[in-house]
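Asks: Take this sequence and fold it.
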Amino acid sequence: MNLTLALPIGADSKLVQSVETVFTESELDRFAEELNRDGICVIRGLFDRDLIDRWKVAFDALFQERQQRPGGLAPRGQARCYATLPWVAPFADPAVYSNPIIRGVLNRVFFQEYKLVQLAADIPLQGSQYQEIHRDFRPLFSDQIVTPLYALAVNFSLVEVTEANGPFEMARGTHVMSREEGLVKIHAGEIPMEQFYMQPGDVMIRSPLALHRGTPNLTPQPRPMIVMGYVMHWLHTQKVDLTLPRAYYESLSPEIQELLRCRVVDQLADSEVETYINFAY
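Replies: Take a look at the predicted model:
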């Protein structure tokens, strides 16, 4: 399990350590600054490759089973689907969803309590197309009032993300613009749609209000991108949910229990229909 360490290395500097990777407090400040300014930051090499490999083996088995089950996957357009992950090993890992580096960044940009409300995978397959440029959330009030970071998506891929297999594409800074202004600047070439390539173990934190789209996967292999959704405690999230087995939930510390907005059941169902509703704004 990951550890958080605060060790003095200078007059006013500290280390924050995930088991595999050490970051300074100033680096976490920089990630938070990028997130506020650009709507995105990328933390390179946060997760160990062995962890990603374990997730990939488990995901491949899950995906194969879900493909055979009616309603096991939610469609997200041509050759693109979505799967909520079950709260079993290796996915139910607080070293991932309550990782001290990720939470160190979230704590710097969320100014109230926040909740984890989503653990899933977005999976473009061969034959997928460019999505329309969109947002995942509406602004809190209107496009004329800048919305603070009240929801964030944390993504990491189970495979290398290249130009060929459907990289995430986003326009930096559009999370603080009206949708119309952002689209005008994108179409005029003032703000590029930037593709984000990732190695296994890299982690992306992004604002779902930034204008973005999925791109085509031209390879024969699926490109599973894990998404963990965190929102301010007052935000209602009817389109996603977490279901945890009671024995697992009760084994967690009170701090981690407080992080999770979830339904607790005596036993997970063997098969559930994927109920994700695809919102795009």
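Asks: C-alpha only now, for contacts and for neighbours.
Replies: Will do.
Asks: Any chance you could list what contacts stretch 113-128?
Replies: 77-85, 97, 166, 215-233, 237, 240-242, 258-262 (CA atoms under 8 Å, 6 or more residues apart in numbering).
Asks: Just the buried positions in stretch 112-119, please.
Replies: Tyr114, Lys115, Leu116, Val117, Gln118, Leu119 (16 or more other CA atoms under 10 Å).
Asks: Out of the residues you listed, which is nearest to Gly201?
Replies: Taking CA to CA as the measure, Gly201 lies nearest Leu119 of the buried residues of stretch 112-119, at 16.7 Å.
Asks: where does the closest one fall, helix, sheet strand or coil?
Replies: Per DSSP: H, G, I helix; E, B strand; the rest coil, the local secondary structure of Leu119 is strand.
Asks: how many other residues sit next to the residue nearest to it when sequence neighbours are not counted?
Replies: Among residues not flanking Leu119 along the chain, Met228 sits closest, at 4.7 Å (CA to CA, 6 or more residues apart in numbering). As a burial measure, Met228 scores 19 neighbours (other CA atoms under 10 Å).
Asks: And this one, please, so the two structures can be compared:
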Amino acid sequence: MSSGHRSIFVEPHRSPAGVRRLTEDQLDHARNLLRVEGAVILSGIVPAELVARLRDAMLADLARRERPLPTNFVSGHIQQDPPPVPELLLPEIMTNESVYAVTTSLLGSDAKNAVYSGNINLPGSGEQPVHLDEGHLWPGPTEHPPYALEVDIPLIDFTLHNGTTEYWLGTHQLNPVGWYDDSGRVSASALEERRAVRPPQRFDIPAGSAVIRDARLWHRGTVNHSSAPRPMVAMTHYCDWFETPPIVLPTAVRPWIESSPYRTSATFTDEPIDYLTSAHAFAIQ
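Replies: Prediction:
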């Protein structure tokens, strides 16, 4: 494993105004990385002050949550949505131009974001089983293009010490019969076979970057050896034809969500949104 290998990193060009945008060559490179490796990391595309605002809000929510917390596979890996309040629903994260440039280039111009959630890796967490987030559309070895791309935004710097995610690059097209259980865990024999071909990798990822990965890519959360929680935002972009429940958002953000050229599958409400219950639809035991 390595924290220094940067083959899947792309650093978008910074304009004179300080906005990061992908050049055409960078977009082509990012698209090819997703096709071949199953992941690409766009460095530093969200301004630091916005990252800090959302990080502080999520950690404040964590401190006041009722226990038990919704867990993903093992102790310490918590499913937690960012606050769905107008001042913290940020276009720079939810409808980021560089992210959508990449995802729509693979999923189609009408691709939609249908998930707005998050994960927090707590100090002393366990090691998750290697898993994929979305299954293949049909069984057997025949490959198919991506239909879902995960978009993760670290809200602090991810390091080997605080539990940066482990990625098994190139595994998004592997689909032998019997390799996955119903929750997406990869079998021990499949891991052994793949490790001999290409071991997994971990990366130091700066806060405010976007990790875009094929939802079929093998990965897992690792142990947080630090003394601080490690939060991130998690979204999923889907092909338009893939049916998903909408994200529930406050009516106050409806104008900019619906006027954006980048699609969000959402429904809107004037009622308070209960987002910190002890259960969560995405929690996996």
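Asks: TM-score for these two?
Replies: The TM-score (TM-score structural alignment, normalised by the length of structure 1) is 0.83; 259 aligned residues with a CA RMSD of 2.5 Å.
Asks: how about the buried residues of stretch 112-119 of structure 1 in a markdown table, adding distance to Ile102 of structure 1?
Replies: Listed next are those as a markdown table, based on distance: CA to CA, whole Å:
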| residue | distance to Ile102 of structure 1 |
| --- | --- |
| Tyr114 | 13 |
| Lys115 | 13 |
| Leu116 | 12 |
| Val117 | 15 |
| Gln118 | 15 |
| Leu119 | 15 |
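Asks: So which of the residues you listed is the closest to Phe47 of structure 1?
Replies: Distances from Phe47 of structure 1 to the buried residues of stretch 112-119 of structure 1, taken by CA to CA, are shortest for Leu119, at 16.5 Å.
Asks: Would you mind measuring from that closest one to Val96 of structure 1?
Replies: Going from Leu119 of structure 1 to Val96 of structure 1 by CA to CA, to the nearest Å gives 11 Å.
Asks: ok, now Glu33 of structure 1?
Replies: Glu33 of structure 1 is 22 Å from Val96 of structure 1, where distance means CA to CA.
Asks: what sits up against stretch 235-245 of structure 1?
Replies: By CA under 8 Å, 6+ apart, stretch 235-245 of structure 1 touches 86-87, 117-119, 261-268, 275-278.
Asks: quick one: the strands in the stretch 1-150 of structure 2?
Replies: 9-10, 13-14, 20-21, 39-42, 77-79, 112-121, 148-154 (DSSP state E, counting those that start in this stretch).
Asks: Output the contacting helices and strands for the second one.
Replies: In terms of contact count using 3 or more CA pairs under 8 Å, 6 or more residues apart in numbering; DSSP states H and E, strand 13-14 of structure 2 is assigned the packing partners strand 20-21.
Asks: And the strand it packs on against structure 1, how far off on average?
Replies: Superposed on structure 1, strand 20-21 of structure 2 shows a mean distance of 2.8 Å to its aligned residues (mean CA distance after the TM-score superposition for structure 1).
Asks: so how far is that strand from its chain's centroid?
Replies: Put simply, strand 20-21 of structure 2 sits 19 Å off its chain's centre (CA atoms, centre = their mean, to the nearest Å).
Asks: before we move on, the earlier item: in strands only, show me the contacts of stretch 113-128 of structure 1.
Replies: With DSSP state E as the criterion, strands contain 80-84, 225-232 from among the contacts of stretch 113-128 of structure 1.
Asks: Can you tell me which of those residues is nearest Leu28 of structure 1?
Replies: Tyr230 (17.6 Å).
Asks: Ok, which of the strands of the stretch 1-150 of structure 2 comes nearest Ala190 of structure 2?
Replies: Of those, nearest to Ala190 of structure 2 by CA to CA is strand 39-42, at 20.0 Å.
Asks: hang on, the earlier thing: so which of the strands of the stretch 1-150 of structure 2 is nearest Glu192 of structure 2?
Replies: strand 39-42 (21.3 Å).
Asks: Kindly check the end-to-end length of stretch 150-167 of structure 1 for me.
Replies: Start-to-end span of stretch 150-167 of structure 1 (CA to CA) is 25 Å.
Asks: what does that stretch rub up against?
Replies: Identification of contacts with stretch 150-167 of structure 1 by CA under 8 Å, 6+ apart yields 52-53, 55-56, 110, 124, 195-208, 214-219, 221-232.
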